[in-house]
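Trainee: missing the sequence, but the structure's below:
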């Protein structure tokens, strides 16, 4: 890897991607950070927990096609798991083709598992923080229940009416998200609302606007064999970290993944919701570094 610390804009699989290298002086196996969303960015991570990790690890950030500071595809249909994996292969080539560790948060955790499944000889260790399974009905049920647990009594009644209409899980899920304002989303994602406000301020600083385009495209074109049915093929050592108050993906999804992986450990964060990296940063840093350096 012949790169110094800094920000790069490079063509990966035909799309101009934003890439940042930090902690290059540590000469560790590169730790590639994979953001969530789908459709998010790294702006918060690179200003909060990221610098704590790069004090002792070489950290590689990249933002997925159409996300953050990376280029959008010319065709709105050019979002799929196979394309995201091809983008990652190009990133590996750009980095020099050696083994890397992965840290994926939220949807990034799910994508990290897809990458590890596709590239078993290149991925060294895997760290997952609040991983999702976006094609799983269980994931949608976790969020539906999460919404019901944080809204006020008036909105709770409205949500119950939607449930009582006999709609499909997908219709209920979409209806709940259509009614969720910023306050409700922050309550869903965070236990500490002061941290939620700081996070949202940074989202706004970054000009993050998640249109839902990538999520809709990934939902429309699922893989023929769901990830949950392929997890047993992933043999890398994997650390799963989940906040006990995570109402977005939560303990049910992390336990499903933990149960299926052949070589994983699950660590719970007792003062966190969906972002333990923000609500318990010191424990997050220590847990990740201990796992990678063991």
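Mentor: Nice, thanks for sending it over. All figures in this text were calculated on a predicted structure; none of them were measured in a lab.

Trainee: going forward, measure contacts between C-alpha atoms and count neighbours the same way
Mentor: Fine.

Trainee: secondary structure class for residue 125?
Mentor: Per DSSP: H, G, I helix; E, B strand; the rest coil, the secondary structure class of residue 125 is strand.

Trainee: my guess is it contacts residue 237, does it?
Mentor: Yes. Here residue 125 reaches residue 237: they are 5.3 Å apart, a contact under CA atoms under 8 Å.

Trainee: all strands for the stretch 51-200 of the chain, in order.
Mentor: 59-62, 100-105, 123-129 (DSSP state E, counting those that start in this stretch).

Trainee: Second structure for comparison follows:
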């Protein structure tokens, strides 16, 4: 089911609802990209445990394109999540962010700590807190997949990317998946951002203030879970562990054999980790 609410600037924002029959408070799930939120699906069956509210970020999916492109900036998107919380009538909400969406979720928790119950960051982007990932780190992690038939072409494309020569992103795609099969190929295609303007403005100047975010998250009192995929080049386990260490007492989990979309690689392991954390 898709419903709508209004952003502070009047932009009409869509959000999908999964597991609507589930009792209790929902889990707001912020997608990455910025891309159509349909790629999250029901997060491997997490909707069997919690009602999921999955927003389409402005200018993606069924949400309107804003009049002001500057509102695509990551810190400005925090305002849209706050508008959604108000629309749902929640005093506080559990919040999940995936990939680039974790930057939004983390900034929301930093700005509104009293409005977040439990925070889950899945294979998170780390720009909001200034954690850098080097090309060497990505190449070393990629080496774990050297026995895969697709490895030579994918690794050559990765090396071109890390040298700043540009890259064939489709050739690099297998490194983001725990297994590279037809389902993974379809999912990678569906999860690609379709609004280049939204992508260009997401990380524009002023979008991130890592020192402030780090200070705020160091005082975040709510429970937090940060989940990494063992093979994820986008959010390597080392970087996610460093992110988790910024919180007073965050749980850190590495899902074995998983890539950037761990609910696809092993839905049972993913839902067990996340649903178990949320139920504590």
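Mentor: That came in fine, so what should we check first? Predicted model, so just to flag it, every value in this text is computed and none were measured.

Trainee: of residue 125 and residue 237 of structure 1, who's got more company?
Mentor: residue 125 (20 against 17; other CA atoms under 10 Å).

Trainee: Now which residue in structure 2 aligns to that one?
Mentor: Per TM-score structural alignment, the equivalent position to residue 125 of structure 1 in structure 2 is residue 118.

Trainee: Out of the strands of the stretch 51-200 of structure 1, which one sits most buried?
Mentor: strand 59-62 (a mean of 26; mean count of other CA atoms under 10 Å).

Trainee: Who are the contact partners of the aligned partner of residue 87 of structure 2 in structure 1?
Mentor: Aligning on TM-score structural alignment places residue 87 of structure 2 opposite residue 94 in structure 1. Going by CA atoms under 8 Å, 6 or more residues apart in numbering, residue 94 of structure 1 touches no other residue.

Trainee: cool, residue 71 of structure 2 as well?
Mentor: 77, 201.

Trainee: same deal with residue 51 of structure 2?
Mentor: 17-27.

Trainee: one more time with 6 Å
Mentor: Residue 51 of structure 2 makes contacts with 18-20, 22, 26, as judged by CA atoms under 6 Å, 6 or more residues apart in numbering.

Trainee: Switch those over to TSV; also include distance to residue 41 of structure 2 and neighbour count.
Mentor: As requested, these are exported to TSV (distance: CA to CA, whole Å; neighbours: other CA atoms under 10 Å):
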residue	distance to residue 41 of structure 2	neighbour count
18	9	22
19	11	18
20	14	15
22	16	14
26	16	22
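
Trainee: what about the longest helix anywhere in structure 2, how far off from structure 1?
Mentor: For structure 2, the helix with the greatest residue count under DSSP state H is helix 74-88. Superposed on structure 1, helix 74-88 of structure 2 shows a mean distance of 1.4 Å to its aligned residues (mean CA distance after the TM-score superposition for structure 1).

Trainee: Can you report how many residues lie near residue 140 of structure 2?
Mentor: When neighbours are counted by other CA under 10 Å, residue 140 of structure 2 comes out with 11.

Trainee: Quick check: the gap between it and residue 35 of structure 2.
Mentor: According to CA to CA, to the nearest Å, residue 140 of structure 2 and residue 35 of structure 2 sit 28 Å apart.

Trainee: Find the nearest non-adjacent residue to residue 266 of structure 2, please.
Mentor: residue 258 (7.2 Å; CA to CA, 6 or more residues apart in numbering).

Trainee: count of neighbours near the aligned residue in structure 2 for residue 64 of structure 1?
Mentor: In structure 2, residue 64 of structure 1 lines up with residue 57, judged by TM-score structural alignment. The burial count assigned to residue 57 of structure 2 is 28, neighbours taken as other CA under 10 Å.

Trainee: again with residue 99 of structure 2
Mentor: Neighbours around residue 99 of structure 2, by other CA under 10 Å: 22.

Trainee: Just give me the match in structure 1 for it.
Mentor: Looks like residue 99 of structure 2 aligns to residue 106 there (TM-score structural alignment).

Trainee: show me the residues around its match that make contact.
Mentor: Residues counted as contacts of residue 106 of structure 1 (CA under 6 Å, 6+ apart) are 36, 130-132.

Trainee: re the thing from before, buried residues in the longest helix of structure 2?
Mentor: For helix 74-88 of structure 2, the neighbour count (16 or more other CA atoms under 10 Å) marks 74-85 as buried.

Trainee: next one: stretch 239-256 of structure 1
Mentor: 239-251, 253-254.

Trainee: And the residue nearest to residue 266 of structure 2? What does it align with in structure 1?
Mentor: With TM-score structural alignment as the criterion, residue 258 of structure 2 matches residue 272.
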